[in-house]
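A.B. asks: need a 3D model of the sequence below.
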Amino acid sequence: MVRRRFTGDTLVIASHNAGKVREIGDLIAPFKVRAISAGELDLPEPEETGMTFIANAELKALAAAQTANLPALADDSGMSVDALDGAPGIYSARWAGPSKDFGKAMQKVWTAVEEKGAEPPFGAQFVCALSLAWPDGHVESFEGIIQGKLVWPPRGLHGFGYDPMFQPVENNEMRTFGEMPAAEKHAISHRALAFRQLIDACFG
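C.D. replies: I've put the predicted structure just below:
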């Protein structure tokens, strides 16, 4: 399958989440692409009606690209917990409520796991879908998944979202994402895995 190449110098990051915008901005910086967030452009946040991460990423990327008349990159990501049949999944941000309180969201996840009576280790995955859209409606999408397990209490002050309760299992890692410096997280994260696919297909 022939992928469309990105040839511009400006890319809209279709997110109002400062943590996501920062991480994506860091990842595209080496390509000398100017990143503008949806928040800076005062773009509305579309309702996420998709039933998969990719569907929601495409919805957000297309909305931003067509409103701003610029190529746009959207991320839809979240944490899926085995004991919760994949929840919170695509609803990960919504579990944090209108105030985006991920301290409460993490407590909600842990309480739900305990109520299930599951036995440790509590397997989980972080999933990231990235969609690059153009104003003409063309879109390219990619997905990265990293395996891990839940820890309690949360550990670390780095990252954002559920990072402090997610410990990747790769290379027998003992730290949570919340305890890892940004550069180390970027090297192995679900977002980095999806981003490598995007770069190889559309930027390389």
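A.B. asks: okay, CA-based contacts and neighbour counts for the rest of this
C.D. replies: Noted.
A.B. asks: how distant is stretch 76-95 from the center of its chain?
C.D. replies: Taking CA atoms, centre = their mean, to the nearest Å, the mean C-alpha location of stretch 76-95 is offset from the chain mean by 12 Å.
A.B. asks: next, the buried residues of it.
C.D. replies: By neighbour count on 16 or more other CA atoms under 10 Å, the buried set for stretch 76-95 is 76-81, 83-84, 87-93, 95.
A.B. asks: distance check, Glu45 against Leu62.
C.D. replies: 12 Å (CA to CA, to the nearest Å).
A.B. asks: out of those two, which sits in the busier spot?
C.D. replies: Leu62 (28 against 14; other CA atoms under 10 Å).
A.B. asks: want to put them side by side, so please do this one too:
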Amino acid sequence: MSSSARLSHPRLVLATRNAHKVTELQAILTDAGIEPELVGADAYPDIPDVKETGVTFAENALLKAHTLAQATGVPAVADDSGLCVDVLGGAPGIFSARWAGRHGDDKANLDLLLAQLADIDAAHRGAHFACAAALALPDGTERVTEGRLRGTLRHAPSGTGGFGYDPILQPDGDTRTCAELSPEEKNAISHRGLAFRALAAEIRELLG
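C.D. replies: Model prediction:
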């Protein structure tokens, strides 16, 4: 990519309307020595949310990133993540946010999963959080990176931090759940943090 192309798109848009996620990515990029003008999807209010029709985290992340890049004309970043349980063959996976049937109902999703695993002992409760982070340029160029946080599922929720399945995943090497970690501790090991830190290198390579 030429230097003129690098300079023509100083803005980077993240496929989220969550200000916390924008701040999180900004911090990761700053740590990597990259400081584009980072905005969320709410900077383009006329763009509709993208239906996640992919069958993998990477496909969904790329779908969102490409759609946003084409609609806005600037480089776009997106991610998709979820919980993958060994004994369930990797489920809930891409259906994590709507495992109980309604998108974003964290309590219902968690309660259903715990009920499904009620008779499974600790030795077989292995699971991991997975995240795919994608960068798409308006010209179709794309990059994808992935991160995982491996752990064991508790039989009951513990902790008030985080969201989703955080109260039941105990990271390997720790005695606490993700919901009991401080934000700094969680960010240092999280699947999203790992994926986005890896993507930062790709962003630096393509955008300068």
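A.B. asks: tm score of chain vs chain?
C.D. replies: Overlay of the two chains. TM-score (TM-score structural alignment, normalised by the length of the first structure): 0.86; 197 aligned residues with a CA RMSD of 2.3 Å.
A.B. asks: state the pair within the buried residues of stretch 76-95 of the first structure that is farthest apart.
C.D. replies: Greatest spatial distance in those: Asp76 and Ala83, 21.7 Å, computed using CA to CA.
A.B. asks: quick one: contacts for the residue nearest the centre of the first structure?
C.D. replies: The centroid of the first structure falls nearest to Ser77 when counting by CA atoms, centre = their mean (3.4 Å). Contact partners of Ser77 of the first structure, counting by CA atoms under 8 Å, 6 or more residues apart in numbering, are 53, 89-90, 92, 126-129.
A.B. asks: restricted to helices, list those residues.
C.D. replies: Phe53 (DSSP state H).
A.B. asks: quick one: which of the contacts of Ser77 of the first structure is nearest Lys149 of the first structure?
C.D. replies: Among the contacts of Ser77 of the first structure, and counting by CA to CA, the member closest to Lys149 of the first structure is Phe126, at 9.8 Å.
A.B. asks: measure whatever residue of the second structure lines up with that closest one to Glu184 of the second structure for me?
C.D. replies: In the second structure, the residue equivalent to Phe126 of the first structure is Phe129, according to TM-score structural alignment. Per CA to CA, Phe129 of the second structure is found 17 Å from Glu184 of the second structure.
A.B. asks: quick one: the helices in the second structure, in order.
C.D. replies: Secondary structure of the second structure by DSSP H: the helices cover 3-8, 19-31, 57-72, 106-116, 183-189, 191-207.
A.B. asks: export these to TSV and tack on distance to Gly161 of the second structure?
C.D. replies: Shown next, in TSV, are these (distance: least, CA to CA, whole Å):
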stretch	distance to Gly161 of the second structure
helix 3-8	39
helix 19-31	14
helix 57-72	24
helix 106-116	13
helix 183-189	8
helix 191-207	16
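A.B. asks: return the most buried member of those.
C.D. replies: Mean neighbour count (mean count of other CA atoms under 10 Å) peaks for helix 57-72 among those, with a mean of 22.
A.B. asks: please tell me which residues of the first structure that one aligns onto.
C.D. replies: Against the first structure, helix 57-72 of the second structure falls on residues 53-68 (TM-score structural alignment).
A.B. asks: what residues does that stretch touch?
C.D. replies: 12, 14, 38, 41, 43, 45-46, 48-50, 70-77, 90, 127-137, 139, 141-143.
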